[in-house]
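Visitor: Structure for this input, please:
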Amino acid sequence: MERIRMTDVVTLLGLPQPPAGRVSCYVRCPCCDGERDKHLNINFKKEVFRCAKCGVSGGILDLYALFTGIDRDRVWRDLAERLRLNERPNLPEHRSFQQPVETLIADAATRHHTYSALLSMLGLANAHRENLHNRGLSDRDIAKLGYKSMPLANNSELVRRVLETGADPQGVPGFFRTKVGWWSFIHQRSGILIPVRDVQGRIQGLQLRLDNTENRKFRWISSVELTGGCGSPAWTHLAGKPGKMVVLTEGPMKADVIHALSGLTVLAVPGVNALQRLEEALTELRTQGVREIKTAFDMDYIANCYVQSAYDKLMALLGRMGFRHGTYVWDPRYKGLDDFIWAKLQDVISRASVDKLAI
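Guide: Model prediction:
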């Protein structure tokens, strides 16, 4: 059987091939890169891709859908027509083309059940709890959010216990089959697991905040390169219950902290440029009564022309969808709205303590 290869799709998309002697190359990510940035890596040997900036990842069909905007369910048909699979000359009659075998992502209910079972069996390291305390989260907040430490060893035994709950890891990013066929969960460097929730509060994916790194601190939990594994889309995340107004920011952890400190309902995208799933989330929120969006991206968007360009596109999207919209602005000494709110709350607590001592 002949099948579509990554090289076929890359050629159709007009993307570069890797240099001689290499199996991968970097191209501009359509979700988050500016004109001169290249964060999306395409691996031609493993036939997968992943963006180091926003985390979007997947296989051959996902890459084609990402760059063309075609619905994932229609990709195979479109590729078959463009590559004229049934008309290729000089192929023996017994040879035919087959669709690449990729594990389809499980439905939202299955992912929520499986991730919930996994997280219930994990703990939170003291260093990670202290990190979250320093961001303004209380132990009660942490328990409610479900943050846990990344498991580092014996993950097959861990997943065996997950399976005993009736969970199904098939098509759930992060889970894969070992060489002997057992289900397991990916082993990565240490960090904090962040449940990423949809508008209904279900855990649709996981992010990992890595310890001891300055670059790419946040990564999507994915097992796309492993047997039986699955890639993770760059999901949106909702913190709090929808009301008439929602704050839009960058990053699930930032959204959780802003909500915990202020009570505001916050919708997070993976990055200011990663807006491919935002319209879907906003459409659902509109049915729940949301009428106004206040953006609260990190203050560096003011000086970053590429971020500013993406911000302008976002404003146009909100206008087309009929939302009233505006922007929160704060002291630029604080990068994010979460940092600003936490600093001001600490000032209030400090002044109150001084006043109490004076009395």
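Visitor: going forward, measure contacts and count neighbours with C-alpha atoms only.
Guide: Fine.
Visitor: Am I right that residue 325 sits in a strand?
Guide: Yes - remark: residue 325 belongs to a strand, assigned using DSSP: H, G, I helix; E, B strand; the rest coil.
Visitor: how about it, what does it touch?
Guide: By CA atoms under 8 Å, 6 or more residues apart in numbering, the residues touching residue 325 are 292-295, 315, 318-319.
Visitor: Please apply the same query to residue 225.
Guide: So residue 225 contacts 46, 48, 231 (CA under 8 Å, 6+ apart).
Visitor: can you put the residues you listed in CSV and add secondary structure, distance to residue 159 and neighbour count?
Guide: Formatted as CSV, the entries for those read as follows, by DSSP: H, G, I helix; E, B strand; the rest coil; distance: CA to CA, whole Å; neighbours: other CA atoms under 10 Å:
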residue, secondary structure, distance to residue 159, neighbour count
46, coil, 25, 15
48, strand, 25, 21
231, coil, 18, 30
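Visitor: I figured residue 108 was touching residue 202, is that so?
Guide: Yes - contact between residue 108 and residue 202 holds when scored by CA atoms under 8 Å: they sit 7.2 Å apart.
Visitor: JSON lines for the contacts of residue 325, including distance to residue 211 and neighbour count?
Guide: Rendered in JSON lines, the data for the contacts of residue 325 read as follows (distance: CA to CA, whole Å; neighbours: other CA atoms under 10 Å):
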{"residue": "292", "distance to residue 211": "36", "neighbour count": "18"}
{"residue": "293", "distance to residue 211": "33", "neighbour count": "21"}
{"residue": "294", "distance to residue 211": "31", "neighbour count": "18"}
{"residue": "295", "distance to residue 211": "28", "neighbour count": "22"}
{"residue": "315", "distance to residue 211": "34", "neighbour count": "18"}
{"residue": "318", "distance to residue 211": "35", "neighbour count": "17"}
{"residue": "319", "distance to residue 211": "39", "neighbour count": "12"}
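Visitor: Proceed likewise with the subsequent sequence, for comparison:
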Amino acid sequence: MFNISDVANLLGIKRLTEGNSFNVVCPFCGDTRGKMNFRIVKDGELANTYHCFKCGAHGNMLTLYADLMGICGVDRYKIAYREIKTALHEGAGCRNSYDSSFTGTMTQIEEEETANLEKRSQIYQRLIEMLSLSETHRRKLMDRGLTSNQIEVFHFRSTPVHGTEGLARRLIKEGYSLAGIPGFYMNQNQNWDIALYRNNQGILCPAYSISGKIEGFQIRLDAPHDDKKYLWLSSTNKKRGAGSKSPVSFVGNPFDKTVRVTEGILKPIVAHALSGYSFLGTPGVNQYKSLEKALAVLKENGLEMVMEYFDMDKFMDIGCYGDYKSSTCGKCQNKERYYGRKICEEKRKKRDQIRAGCCRLYESCDRLKLKCIRKTWDQREDGIWAGNDKGIDDYWWSGLKKKEEQIGYDGMDRTIHHRSNLPSYGTRVA
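Guide: Next up, the predicted model:
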């Protein structure tokens, strides 16, 4: 029998602590401060789970292996189990699940320091020029409210289905050094490559700095894994790879006196495109340190007010109705017993996580002496989210779409912003 400690060794994940609960360098976002925790045992029972408190990545040891090795499909966990078992059998063998005293040599991955913003942006810009956007992905972006012109302006691209080694080779021939560029690494053939596989195919969404440079990419997955829709383009734990650091993204005028804050990378782009307002997008509601740094820079530019537009999960109905996540509700043993009568603990965790992120934003604004206003929308009379439009981009787009359908808009170009036509919402000073 193997455990998540064995899987970590097999994948070459760098440990920061030891024991039955140990911290590692996050293989998804590259955090080195111990935010990623692996747990073999919890309360005397086998757990074999992981959770990163920076990027939110979580799952069990089979999820970990499948995601990092690019295994997808309905049999991904069976394949992962078989590969792990074979690899460990051919190596040093398996250890007892409770054994935390292993002192064998772990695989050491030679990583690179993440390159500076200027270098990253130059290479990412050139990569964008080499890639295209599929018609399917273009239609998906337009269905979210972006026009064809806006899609080009923000440089969305489809992940390539093959030829990643060739793309890296072209960049090198043009004089670019790929060392320290998140997403690039040296593969088993000792050739530079890009960390794009079957399991992370989707739309490349650029994350922009306040100065307009490309910090990195998030991938909007075509086939979400365990309800996870987004992954960073990262090459953490790969030879000569580098972590993405999960940057905050900015779109708009860096000298505006007001900025709106929401979650993600794609959402703020859509919200900005619909409204013309300036937006900061944070990769996770709890990544408040990088968000506060961005707010401090904007304050130096004259920022006075912050509007919090985090998703309406912050006011979700946390009752058990079997309607949370398919991967969660499908495994819940209490669904029928609690239906309509008890609180869903998973919903409560999600709501409380977003509320904690909101509070950290309010505290950051307080430290920076910035006025902060909380925004709400799509609510019932009792203040609970009505369950229709979770994100502000969804809410604005649903309202604008109705108006555009009435006038026969073709979706090719939207030359003016529709601020005056945006639906109304609630406000509260934080």
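Visitor: After superposition, what is the TM-score?
Guide: Structural agreement between the two chains, given as a TM-score (TM-score structural alignment, normalised by the length of structure 1), stands at 0.74; 292 aligned residues with a CA RMSD of 3.0 Å.
Visitor: Which one of the contacts of residue 225 of structure 1 is nearest to residue 341 of structure 1?
Guide: Of all these, the one sitting nearest residue 341 of structure 1 is residue 231; the distance, using CA to CA, is 34.7 Å.
Visitor: Thought residue 224 was touching the closest one, still the case?
Guide: Yes - with the criterion set as CA under 8 Å, residue 231 of structure 1 and residue 224 qualify as a contacting pair; they are 4.3 Å apart.
Visitor: which residue packs closest to the aligned residue in structure 1 for residue 366 of structure 2, ignoring adjacent ones?
Guide: The criterion is TM-score structural alignment: under it, residue 366 of structure 2 has residue 319 as its aligned partner in structure 1. The shortest distance from residue 319 of structure 1 to any residue that is not its chain neighbour, by CA to CA, 6 or more residues apart in numbering, is 7.7 Å, and that residue is residue 325.
Visitor: how close does the one you found sit to residue 125 of structure 1?
Guide: For residue 325 of structure 1, the distance to residue 125 of structure 1 under the criterion CA to CA, to the nearest Å works out to 40 Å.
Visitor: go on, residue 263 of structure 1?
Guide: Note on residue 263 of structure 1: its distance to residue 125 of structure 1, by CA to CA, is 26 Å.
Visitor: and what of residue 29 of structure 1?
Guide: 34 Å.
Visitor: Between these two, which has more neighbouring residues?
Guide: Neighbour tally, residue 29 of structure 1 and residue 125, criterion other CA atoms under 10 Å: the higher count belongs to residue 29, 24 against 14.
Visitor: how close does the residue mapped onto the more buried one from structure 2 sit to residue 287 of structure 2?
Guide: Residue correspondence, TM-score structural alignment: residue 29 of structure 1 in this structure matches residue 52 in structure 2. With the distance defined as CA to CA, residue 52 of structure 2 ends up 11 Å from residue 287 of structure 2.
Visitor: Next, count neighbours for residue 291 of structure 1.
Guide: For residue 291 of structure 1, the number of neighbouring residues by other CA under 10 Å comes to 18.
Visitor: That one contacts residue 326, doesn't it?
Guide: No - shown here, residue 291 of structure 1 and residue 326 do not form a contact pair, counting by CA under 8 Å, at 11.8 Å.
Visitor: Residue for residue, what is the longest helix structure 2 has?
Guide: The helix spanning the most residues in structure 2, taking DSSP state H as the definition, is helix 345-367.
Visitor: in that helix, what's buried?
Guide: When burial is assessed from 16 or more other CA atoms under 10 Å, helix 345-367 of structure 2 yields the following buried residues: 347-348, 351, 353-355, 357-365.
Visitor: Name the nearest of those residues relative to residue 145 of structure 2.
Guide: Comparing the buried residues of helix 345-367 of structure 2 against residue 145 of structure 2 with CA to CA picks out residue 354 as the nearest, at 24.8 Å.
Visitor: Would you mind measuring from the alignment partner in structure 1 of the closest one to residue 294 of structure 1?
Guide: Taking TM-score structural alignment as the criterion, the aligned counterpart of residue 354 of structure 2 in structure 1 is residue 307. Using CA to CA, residue 307 of structure 1 is found at 17 Å from residue 294 of structure 1.
Visitor: Next, count neighbours for the nearest residue in space to residue 17 of structure 1 that is not next to it in sequence.
Guide: With CA to CA, 6+ apart as the criterion, residue 17 of structure 1 has its nearest non-adjacent residue at 7.0 Å, and that residue is residue 25. By the measure other CA under 10 Å, the count of residues near residue 25 of structure 1 is 18.
Visitor: Can you name the next helix or strand after the helix or strand hosting residue 25 of structure 1?
Guide: Element membership of residue 25 of structure 1, judged by DSSP states H and E, is strand 24-27. The first helix or strand that comes after strand 24-27 of structure 1 along the chain, using DSSP H and E, is strand 40-43.
Visitor: That following strand: how far from the chain's middle?
Guide: Between the centre of strand 40-43 of structure 1 and the centre of its chain there are 17 Å (CA atoms, centre = their mean, to the nearest Å).
Visitor: Stretch 13-29 of structure 1 now?
Guide: The offset between the C-alpha centroid of stretch 13-29 of structure 1 and the centroid of the whole chain comes to 23 Å, using CA atoms, centre = their mean.
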